[in-house]
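Participant: can you look at this prediction? I've put the sequence above it.
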Amino acid sequence: MRTDDLIKALDADARSKTMPLRSAWWIAAGAAAVIAAVVFLLTIGPRPDFMAAAHTMRFLSKFVFTIVLAISAFALVRALSTPGASTGRAAMGMIAAPLLVAAAVILELFAVPSADWGTRLVGTNMMICMTFIPLIGIGPLAIFLWMLRYGAPTRPVLAGAVAGLLAGGLAATFYAAHCFDDSPLFVASWYTIAIGALAALGALGGRLFVRW
């Protein structure tokens, strides 16, 4: 069977599902958010000074990064789950979150004395961050991998990795409400590593469970 024929067959299979793929993805995203919220609230919960911190730019900038990452990854993984769908524009959107973090890091380097850079980078919650972002994100990742099986991705490893980025962005959004380290230097390092772990796990899941 030629590649074009295979893509058409997969696309026809995806369209024949009882629930349209577009609607199923939105339901899956809602379920994933609920699961992440429950795990977050039952484990660490928001920081005690959440309301006061919400008035500071560094605290709010964490959510800008994580939410933009989640939105862009959601758009791309939906496109990847549909055979023959255009992914170029959604793939370009994935650049937004890293650019925002890079800009915030540059501003931080100008605003903070160089003697404090190391302290801001290491922070005080490194291990908590590395533990709880994957913990909060593992449930959503399982849902997104299941959704990829519901669709018909022609690049399952890539789709799984993007599903991991989506789960990581969602988990990091909740974790940011707890994290006391608001410096972009901390976010750029430890948040990225924790989210990257979920992306790697998603790629493995795509290879093992989503491939055709």
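Facilitator: Cool, got the structure. Numbering: from 1, shown residues only.

Participant: for the rest of this, base every contact and every neighbour count on C-alpha atoms.
Facilitator: Will do.

Participant: so where does residue 200 fall, helix or strand?
Facilitator: Per DSSP states H and E, residue 200 falls inside helix 192-205.

Participant: that should have said residue 29, apologies.
Facilitator: Element membership of residue 29, judged by DSSP H and E, is helix 21-43.

Participant: what sits up against that helix?
Facilitator: 14-15, 78, 136-137, 139-141, 143-144, 147, 150-151, 170-171, 174-175 (CA atoms under 8 Å, 6 or more residues apart in numbering).

Participant: quick check: next helix or strand after the helix or strand containing residue 97?
Facilitator: Element membership for residue 97 (DSSP H and E) is helix 96-111. Sequence order places helix 117-122 as the next helix or strand after helix 96-111, per DSSP H and E.

Participant: ok, second structure coming up, stack it against the first:
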Amino acid sequence: MKIGLYFGTFNPIHVGHLIIANHMAEHADLDQVWMVVTPHNPLKKKSTLLDDYHRLQMVYLATEDFPKIKPSDIEFKLSQPNYTVNTLVHLQEKYPNYEFSLIMGEDNLRSLHKWKNYEAILANYDIYVYPRLDAKVRKGEAISLETENLEFRNHKRVHMIDAPVVEISSTFIRENIKNGKNIQPLLPNKVWEYIDHNNFYRR
């Protein structure tokens, strides 16, 4: 079975995450997409980051109607600070018959050279990349991601996927909830109900 790993804090998970995950599950060469919830680093205080299990529960609620998309708490069980390469090794040992790959945005591909043991990741795992608007483009400067990191874009393990460009951010959602704005269309219904019931992000 081919599994695509989509990492994130998912604070909260929103429809943009689901659009990307579902597109990868349906259009990339993958059997399932696992949404890997990144744990809160206990050495860092960040009041806007919800407890690990609340964020995991929201991913569960968002994905329970999508049989090809699964929530994963695998990183909760690993020592911190954790690195993607360690998670990949752990998963390969736990599920030796599965073939794992990474799902990331084009912006993360640009910084891949900064990852721990990125050469080993490239050598052993496929990477499925979805498009993102570059920050410089959003500011009106016509600089294309395509001109940067051609070494990675052209690597045999890197697969550029023509997925929808989704520019919804969890930060935007949290700020608007705090300011009393209606952001329900940006969240799966069950996720919105969970946030509303627990009064998350309101202060």
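Facilitator: All right, it came through fine. Remember, it's a predicted structure, so these values are computed and weren't measured experimentally.

Participant: TM-score for this pair?
Facilitator: Scored by TM-score structural alignment, normalised by the length of the second structure, the superposition of the two chains gives a TM-score of 0.26; 95 aligned residues with a CA RMSD of 6.0 Å.

Participant: returning to that earlier point: flag every buried residue along the helix holding residue 29 of the first structure.
Facilitator: Neighbour-count burial for helix 21-43 of the first structure flags 21, 24, 25, 28, 29, 32, 33, 35, 36, 37, 39, 40 (criterion: 16 or more other CA atoms under 10 Å).

Participant: which pair in those spans the largest distance?
Facilitator: Spatial extent of the buried residues of helix 21-43 of the first structure (CA to CA) is set by the pair 21 and 40 at 28.1 Å.

Participant: would residue 102 of the second structure count as being in a helix?
Facilitator: No - counting by DSSP: H, G, I helix; E, B strand; the rest coil, residue 102 of the second structure is not part of a helix but strand.

Participant: distance check, it against residue 130 of the second structure.
Facilitator: When distance is defined by CA to CA, to the nearest Å, residue 102 of the second structure is 11 Å away from residue 130 of the second structure.

Participant: give me the more crowded residue out of those two.
Facilitator: Neighbours were counted for residue 102 of the second structure and for residue 130 using other CA atoms under 10 Å; residue 130 has more, 24 against 21.

Participant: what's the first helix or strand after the helix or strand that contains residue 61 of the second structure?
Facilitator: Using DSSP H and E, residue 61 of the second structure maps to helix 52-63. Where DSSP H and E defines the elements, the next helix or strand beyond helix 52-63 of the second structure is strand 69-72.

Participant: list the buried residues of the helix or strand that that following strand is followed by.
Facilitator: Counting by DSSP H and E, the next helix or strand C-terminal to strand 69-72 of the second structure is helix 84-94. With burial defined by 16+ other CA under 10 Å, the residues of helix 84-94 of the second structure counted as buried are 84, 87, 88, 91.

Participant: and if you look at stretch 117-137 of the first structure?
Facilitator: Result for stretch 117-137 of the first structure [16+ other CA under 10 Å]: buried residues 117, 120-123, 126, 129-130, 132-137.

Participant: quick check: closest non-adjacent residue to residue 191 of the second structure.
Facilitator: residue 58 (5.5 Å; CA to CA, 6 or more residues apart in numbering).

Participant: and that neighbour, how many neighbours?
Facilitator: By other CA under 10 Å, the residues close to residue 58 of the second structure number 23.

Participant: what about it, distance to residue 195 of the second structure?
Facilitator: Distance, residue 58 of the second structure to residue 195 of the second structure, using CA to CA: 9 Å.

Participant: and of the buried residues of stretch 117-137 of the first structure, the nearest to residue 5 of the first structure?
Facilitator: Distances from residue 5 of the first structure to those, taken by CA to CA, are shortest for residue 137, at 35.9 Å.

Participant: ok, the closest one - contacts?
Facilitator: With contact set as CA under 8 Å, 6+ apart, residue 137 of the first structure has these partners: 36, 167, 168, 170, 171, 198.

Participant: look up how far residue 11 of the first structure lies from it.
Facilitator: Residue 137 of the first structure is 29 Å from residue 11 of the first structure, by CA to CA.

Participant: cool, and residue 35 of the first structure?
Facilitator: Distance, residue 35 of the first structure to residue 11 of the first structure, using CA to CA: 30 Å.
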